[in-house]
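# Structure, please.
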Amino acid sequence: MDLASSAKNLSELCTFRVGGAIKRFYQSTDTADLTAAVALADRSKVPLLFLGGGSNTLPRDEGFDGMVIKDARNSVVVVTDPEDLTISWRDSCHPDNLPNPNSIGANSAIVRADAGVMWDDLVKYAVSQGFSGIEALSGIPGTVGAAPVQNIGAYGAEIGDVIIGLTAWDRVRSKICYLARRDMAFGYRDSILKRSRVALGGATGRWIVLGVDLELQRSTESSPVAYSQLAAALGVELGERAPLEAVRAAVLELRRGKGMVLDAADHDTWSAGSFFTNPIVPADSPILRGLPAEAPRWEVARPRSYEEIMAAMMPSVWRKNSGISGENGSAGGSVGETGSAGLERETGLKSRSSAGMASAAEPHCSEDDGRLTATDDCPTEIVGSAKGAVDAGSAKDVAVKLSAAWLIEHSGVPKGFALPESGAGVSTKHVLALTNRGGASAAEIRALADYVVSRVRETFEVELVPEPVIL
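Got it, this is the predicted structure:
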C-alpha cells in the first residue's frame, strides 16, 4: 500500500473544480487496504478526507494538509437469500435494531452496492433490471457511500425509504460494523453519519460507509409518483405509477433544466448542487413573527442533537468514546468550529433546541438534487406533514422549516448574481446553487456564500447553513 502515490489537486476530484494540492492521496479497490489507510491516518493523528464523488465538497485553494482517501470499489450484486444478510448483521453496531430477514417482501430485490459506485450508475442499473424504488433519484451526483450520509432525496423519494442498512468502518471502535436503518436516524438531508462529522469537527465523520443494502421492488413500473412537477412531466396523476424508464428520463430532463446534471460545458453544473439547506427554527421563535405571511414554512418534529441520538441508540459506545484522537479541521461551517458550536452552526439552531435532524415526514417541495431548490409547490402557511402528522407531545417538540430559496430571492440575491470581479456566481437556473463561472477560486466561492448568508441574516434574521463539506 503506497499512501504517497498519485498526488493530485482537489480541483481534479471535486465538482466545484477548485482546490489546491493534496499532500497524501490514496485510492484502492480493496476493502482491507482502505480501512487500513483510515486506521493509519487516525493513529498518526493526520486529518482525513474520505472522498466520494467530490460533489458535496468545497476545498481550499491552499489544498488539504492531510490524507485524502478515495474508494474505487464498484461492485453491485443482487442478494438472492435474505438470510445472507445476517452475516453482516452479526457485527452490528446496535444489535437491538437488526432487520428481520423475514420482513423482506417476496417481490423485493435486495441490491448490495460498494460505496465507490457512482450513485447514478446504480440507479441506471436498477432501472435496467426492473427494480423500482430509486428511479426518482436519477442524476444525483456522487457515490453510493455518500448517499445515506445526507439522506439524498428528490422528487418525492429518499434513500432512507429503501435502505436496509450499510456496512461501515467505525473509526472509534476501529472495526467494520453494520448499521441498520434505525441506527442512522434519517432526517431531512441528514443522518447520524453526517452529524458525527459535525460533532467531531473534521472533514470525515465517525463512520466511513463501505457498502449499502437497498430493498427495491421487482417491477417495471415506478413507485407511486409523489411530486407534482414530475407527475405533470409524465402526464400522470399524483400517486399513479409510470414506466421506470419514463420516470428516469423525465427526472433527468427536469434536473438538466436546473443545471443539476453534471456537464463540463455548463458552468451551472460546476457546483456542489444546492449550497444551503432549508433552515429549521423553533416553533416559538420570534423569527417566524417577523417573516412575511407569504414566506413558505411548514411544521416538522423538533430534531434531536447528535448527543441525544447517540445516547439513546448506543449508550455504552457513546459514553466511552465521544471523539477520534487527532481529528481536526472543520466541515459544514466556519473553520475551527467543533462540538456544540459546530452543531449549532450546522443546524442553524441553538444547542438548546438541537435542530438539524428533521422528521423524515415532510412535504417534498420542488426538489432536484436532494435539497429543496424552489418554492412553486411549497405551502405558504404552517401545515402538517405530507407524509404523516408530526407527533408533537408539546410545543417544545415542534419546529418550523423555512424555504432557503425563498429567503435568498427575497433578500435581494437573484439568479446569476455575482460579486464584482469574481469568478463565482449564483446559478442562472436556481438561487440555491453557487457555481464556478470559470476560473473561480475557492476563496471567491466562500466569499459569495458568506455574502448570501449575510443578506438573508440582515433581511430576515435567519442563519442559512451550508450543505457542502467546507474544508
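# CA atoms for contacts and neighbours, from now on please.
Fine.
# quick one: residue 188 and residue 151 touch, right?
Yes - with the criterion set as C-alpha atoms under 8 Å, residue 188 and residue 151 qualify as a contacting pair; they are 7.0 Å apart.
# Just give the nearest non-adjacent residue to residue 88, would you?
The shortest distance from residue 88 to any non-neighbouring residue, by C-alpha to C-alpha, 6 or more residues apart in numbering, is to residue 178 (6.1 Å).
# That should have said residue 168, apologies.
Excluding its sequence neighbours, the residue lying closest to residue 168 (C-alpha to C-alpha, 6+ apart) is residue 209, at 4.3 Å.
# residues near that neighbour, how many?
Using other C-alpha atoms under 10 Å, the number of residues around residue 209 comes to 27.
# Can you tell me the SS state at it?
Remark: residue 209 carries the secondary structure label strand [criterion: DSSP: H, G, I helix; E, B strand; the rest coil].
# measure it to residue 228 for me?
In this structure, residue 209 and residue 228 are separated by 33 Å, where distance is defined by C-alpha to C-alpha, to the nearest Å.
# on that earlier part again, for the residue nearest to residue 88, give its distance to residue 125.
For residue 178, the distance to residue 125 - C-alpha to C-alpha - is 24 Å.
# ok, these two, which is more surrounded?
It is residue 178, of residue 178 and residue 125, that has more neighbours when counted by other C-alpha under 10 Å, with 27 against 13.
# From the contact counts, what lies against the strand or helix carrying that one?
Residue 178 is part of strand 175-180 when elements are defined by DSSP states H and E. For strand 175-180, the contact count by 3 or more C-alpha pairs under 8 Å, 6 or more residues apart in numbering; DSSP states H and E identifies helix 86-89, strand 163-170 as packing neighbours.
# Pull out the buried positions in the first one.
Just to be clear, that refers to helix 86-89. Of the residues in helix 86-89, those scored as buried under the neighbour-count criterion (16 or more other C-alpha atoms under 10 Å) are residue 89.
# tell me the angle the helix or strand following it makes with strand 163-170.
Counting by DSSP H and E, the element after helix 86-89 in chain order, helix or strand, is strand 108-114. Note on geometry: by axes from the mean of the first three to the mean of the last three C-alpha atoms, to 10 degrees, strand 108-114 and strand 163-170 are set 20 degrees apart in direction.
# one more, for comparison:
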Amino acid sequence: MIKVETKGIESFKGSAENKTVLRIQAGENWDDFVDHAIEHGLAGVEGMAGIPGTVGAGPVQNIGAYGQELSDTFVRLEFVDYETHEIVILDKADLAFGYRDSVINRGRTGLITWVELELEHFGGLSAPISSGQIAGAFGAQMGDQLPLREVADSVKKMRATKGMLLSDNDPDSVSCGSFFTNPIVSHTFARTLPEVSPRWETLEDDGLTVKLSAAWLIENSGINKGFSLPGSKAAISSKHCLAITNRGGATAKEILQLANYVQLQVSNRFGITLVPEPNLISF
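All right, here's what the predicted structure looks like:
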C-alpha cells in the first residue's frame, strides 16, 4: 500500500476571466484545500467542507455533499497506471464520473499524483445554492449566493450534528461516513413508496429517475439510531442512520454483519437493495 503525502497548490488562469484552475497535490488534506479555496475567494467546493481524506481520494468516488460534487469543477488529473506502467493525464470524459463513482472506482488501478479543479470568483460569495438544507439554514432561496465562509461553517455544523465531522469527542464520528449511497430509481418505482419518503430529481438518465434517501429507508425499515446486533461493537450512529460506527474494538466482520442486516431489512420492507459506498477490500 502506498500513502501519498505530496503537498502543494498551484494556480493557473481558467477558461474565463472569473475562473481559476488549481492544481492540488494528491496528498493535500481535502478540508484544508477547501479552506485554501475560500481564503482566496474561490467558489465551487464550499459545500464539501469537512469531508475527511485527501484530495487524491476525491475523484475516485466523486465525493460530494450539500448540492456539490467534485465532478462539477473537475478538469483533469495525473495518473500512474499500474497496468500500462505509464503516467497519463485523465480528463473528465476519461473518468466517466457517476454518482459517487468513477472509472477508477470501477477497477482502473493506479495512483493519482495531482488533481486540477476550476473554481470561480464571485466576490467572496458561494456558488449558487443547490442544497435545500443550506438554503433552509440561511432562510435563502435555491440559487441564491451567500458568503463563502458562512456556507462552509454552516455545512460543518450540519455535518457535526450528524456525527459526520471527525472529532475526538464524538464517538459517532468514528465511521467511514455514509455507508450506503442514496438509491436512484425510476419514477414508476418511486410511486410505490409512501408519499412522505424524500426524493429528488436527478440529472442521471435524462431526468427519468429520482434519488431516494437511504437514511429514511433505513429508519423506516425499523432500524433506529444507535441500533446494534446482540454482542456486536458495531452500531448505527446515534445521530444519523446512514453511518455505521465502531464503538470500540469492532471487527470488520461485525461491521459487515450490521451492513448486511441493514440491507436485508430495507430490501424486505421496500424492495430496494442498498449499495455500500466504501470499497470493500478482500470481502
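# What does the residue nearest to residue 88 of the first structure correspond to in the second structure?
Residue-level alignment of residue 178 of the first structure against the second structure, with TM-score structural alignment as criterion, gives residue 89.
# And residue 34 of the first structure, by the same measure?
Under the alignment (TM-score structural alignment), residue 34 of the first structure maps onto no residue.
# Could you do residue 230 of the first structure as well?
If you follow residue 230 of the first structure across to the second structure using TM-score structural alignment, you land on residue 134.
# quick one: secondary structure of that match?
With three-state DSSP as the basis, the three-state label of residue 134 of the second structure is helix.
# ok, it - how many residues close by?
Residue 134 of the second structure has 22 neighbours, counted by other C-alpha under 10 Å.
# How far away from the center of its chain is stretch 207-222 of the second structure?
Computed by C-alpha atoms, centre = their mean, to the nearest Å, the chain-centroid distance of stretch 207-222 of the second structure equals 16 Å.
# For the residue mapped onto residue 154 of the second structure from the first structure, which three-state class applies?
Aligned counterpart of residue 154 of the second structure in the first structure: residue 250 (TM-score structural alignment). Three states are possible here, and by three-state DSSP the one that applies to residue 250 of the first structure is helix.
# Please apply the same query to residue 253 of the second structure.
Following three-state DSSP, residue 253 of the second structure is assigned to helix.
# Tell me the counterpart of it in the first structure.
Counting by TM-score structural alignment, residue 253 of the second structure corresponds to residue 443 in the first structure.
# which bit of the second structure covers whichever strand or helix holds residue 308 of the first structure?
Residue 308 of the first structure is part of helix 306-313 when elements are defined by DSSP H and E. The alignment of helix 306-313 of the first structure onto the second structure (TM-score structural alignment) covers no residues at all.
# now that helix, how far from the centre of its chain.
Relative to its parent chain, helix 306-313 of the first structure has a centroid offset of 20 Å by C-alpha atoms, centre = their mean.
# didn't residue 135 of the second structure look like it was pressed against residue 142?
Yes - Residue 135 of the second structure sits in contact with residue 142 when judged by C-alpha under 8 Å, with a separation of 6.1 Å.
# Report the set of residues contacting both of the two.
Common contact partners of residue 135 of the second structure and residue 142 (C-alpha atoms under 8 Å, 6 or more residues apart in numbering): residue 129.
# neighbour-wise, which of the two wins?
Between residue 135 of the second structure and residue 142, counted using other C-alpha under 10 Å, residue 135 has the larger neighbour count: 19 against 15.
# show me where the stretch 151-300 of the first structure has helices.
Using DSSP state H, counting those that start in this stretch, the helices found in the stretch 151-300 of the first structure span residues 192-200, 228-234, 244-257, 286-290.
# Mean deviation, the second one versus the second structure?
Here the mean offset of helix 228-234 of the first structure against the second structure after fitting is 1.8 Å, by mean C-alpha distance after the TM-score superposition for the first structure.
# Name the residues that touch that helix?
Taking C-alpha under 8 Å, 6+ apart as the criterion, the residues outside helix 228-234 of the first structure that touch it are 155, 225, 237-238, 242, 246-247, 250-251, 254, 366, 377.
# Can you turn the buried part of these into a ChimeraX selection?
If you want just the buried ones from the contacts of helix 228-234 of the first structure in ChimeraX, going by 16+ other C-alpha under 10 Å, the selection is:
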select :155,225,237,242,246,247,250,251,254,366
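# Now for the contacts of helix 228-234 of the first structure: which two are most distant?
Using C-alpha to C-alpha, these reach their maximum pairwise distance at 246 and 377, which is 22.3 Å.
# thinking again about what came up before, from residue 68 of the second structure, how far off is the counterpart of the residue nearest to residue 168 of the first structure in the second structure?
Alignment note (TM-score structural alignment): residue 209 of the first structure maps to residue 112 of the second structure. Summarising the geometry, the distance separating residue 112 of the second structure from residue 68 of the second structure, computed by C-alpha to C-alpha, is 21 Å.
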